[in-house]
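*Asks:* below is the structure, and that's it, no one-letter string:
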């Protein structure tokens, strides 16, 4: 994907988390792992495309209860708000969500429900 730059910083809690407005880009968000499992890979892609880009937490692991600060910017004048998110757990299982509005969200919390076997994304 042309013009997308992403970085991640793992921190211990939300108290130290700057808001999206403070971070300087409108698409930055906190990714909160409350699944009970380590997340080894996180991918973003503009909604409507079938192409996952590079792992935005490359070299890091988002442990259970950790918060990752996903900071990224989109180059060019055609800013997109709707993005798809894919995570890969340490056991190589995956979960995906589509059409997440990152222009109006600054936190995504992932929760795994063992009874249903589904992971849900709570967007704020």
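*Replies:* Looks like it arrived, so ask away. Computed from a predicted model, the values in this text were never measured in an experiment.
*Asks:* when you work out contacts or count neighbours from here on, use the C-alpha atoms and nothing else.
*Replies:* Will do.
*Asks:* the protein: helices as residue ranges?
*Replies:* 20-23 (DSSP state H).
*Asks:* got another one to weigh against that:
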């Protein structure tokens, strides 16, 4: 009887560990992007740093913009296990800025600044 109880407790503990591990890794690249540029952003593009094309295009949607001081929470598919990403924004005046090689496994908040500079909060 004690053996059965021990096995059941061990099984429950193993299940809890697996559940917590799945939660820790799911969405680990998700982050807040804050517009600290002083300009309205019309488009946001994301791509793994080793790609030559923008994989995620127009993350704001067709009718949205990101005004100065506003932020957006960007989420990733669980299939996206890439660590380093590039971000490109296009302002409402057509000018662009790009930030490269951002470690989204460590970053949870990015404040983009004019001229391609950035403030990062990471773990």
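*Replies:* Cool, got the structure. What you are looking at is a predicted structure, and each value in this text was computed from that prediction instead of being measured.
*Asks:* got a TM-score for the pair?
*Replies:* In this superposition the chains share a TM-score of 0.71, using TM-score structural alignment, normalised by the length of the second structure; 96 aligned residues with a CA RMSD of 1.8 Å.
*Asks:* can you name the residues that contact the most centrally placed residue in the first structure?
*Replies:* By CA atoms, centre = their mean, the first structure has its centre lying nearest to residue 31, at 5.0 Å. Contacts for residue 31 of the first structure (CA atoms under 8 Å, 6 or more residues apart in numbering) come out as 67, 68, 69, 70, 107, 108, 109, 110.
*Asks:* most neighbours among those residues, which one?
*Replies:* Within the contacts of residue 31 of the first structure, most neighbours by other CA atoms under 10 Å means residue 68, with 27 neighbours.
*Asks:* the second structure: which residue goes with that one?
*Replies:* Here residue 68 of the first structure is matched to residue 72 in the second structure, going by TM-score structural alignment.
*Asks:* got it, and residue 111 of the first structure?
*Replies:* Residue 111 of the first structure maps onto residue 113 in the second structure, by TM-score structural alignment.
*Asks:* now swap in residue 51 of the first structure and tell me
*Replies:* Applying TM-score structural alignment, one finds that residue 51 of the first structure aligns to residue 53 in the second structure.
*Asks:* I'd say that match and residue 47 touch.
*Replies:* Yes: under the criterion of CA atoms under 8 Å, residue 53 of the second structure makes contact with residue 47 at 6.9 Å.
*Asks:* which residues of the first structure fall in strands?
*Replies:* 4-11, 29-34, 39-46, 67-74, 82-89, 94-101, 107-113, 118-123 (DSSP state E).
*Asks:* pipe the ones you listed into CSV and attach distance to residue 20 of the first structure per row.
*Replies:* Shown next, in CSV, are these (distance: least, CA to CA, whole Å):
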stretch, distance to residue 20 of the first structure
strand 4-11, 14
strand 29-34, 6
strand 39-46, 17
strand 67-74, 9
strand 82-89, 16
strand 94-101, 13
strand 107-113, 9
strand 118-123, 13
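*Asks:* which ones are touching residue 116 of the second structure?
*Replies:* Counting by CA under 8 Å, 6+ apart, residue 116 of the second structure makes contact with 97, 98, 99.
*Asks:* filter these by whether they're kept in the first structure.
*Replies:* Mapping those onto the first structure (both residues aligned by TM-score structural alignment, their matches' CA atoms under 8 Å) leaves residue 97 still in contact.
*Asks:* translate the residue nearest to the centre of the first structure into the numbering of the second structure.
*Replies:* Structural alignment (TM-score structural alignment) places residue 31 of the first structure against residue 33 in the second structure.
*Asks:* the counterpart of residue 93 of the second structure in the first structure - how many residues pack around it?
*Replies:* Under the alignment by TM-score structural alignment, residue 93 of the second structure pairs with residue 91 in the first structure. Residues lying near residue 91 of the first structure (other CA under 10 Å) number 10.
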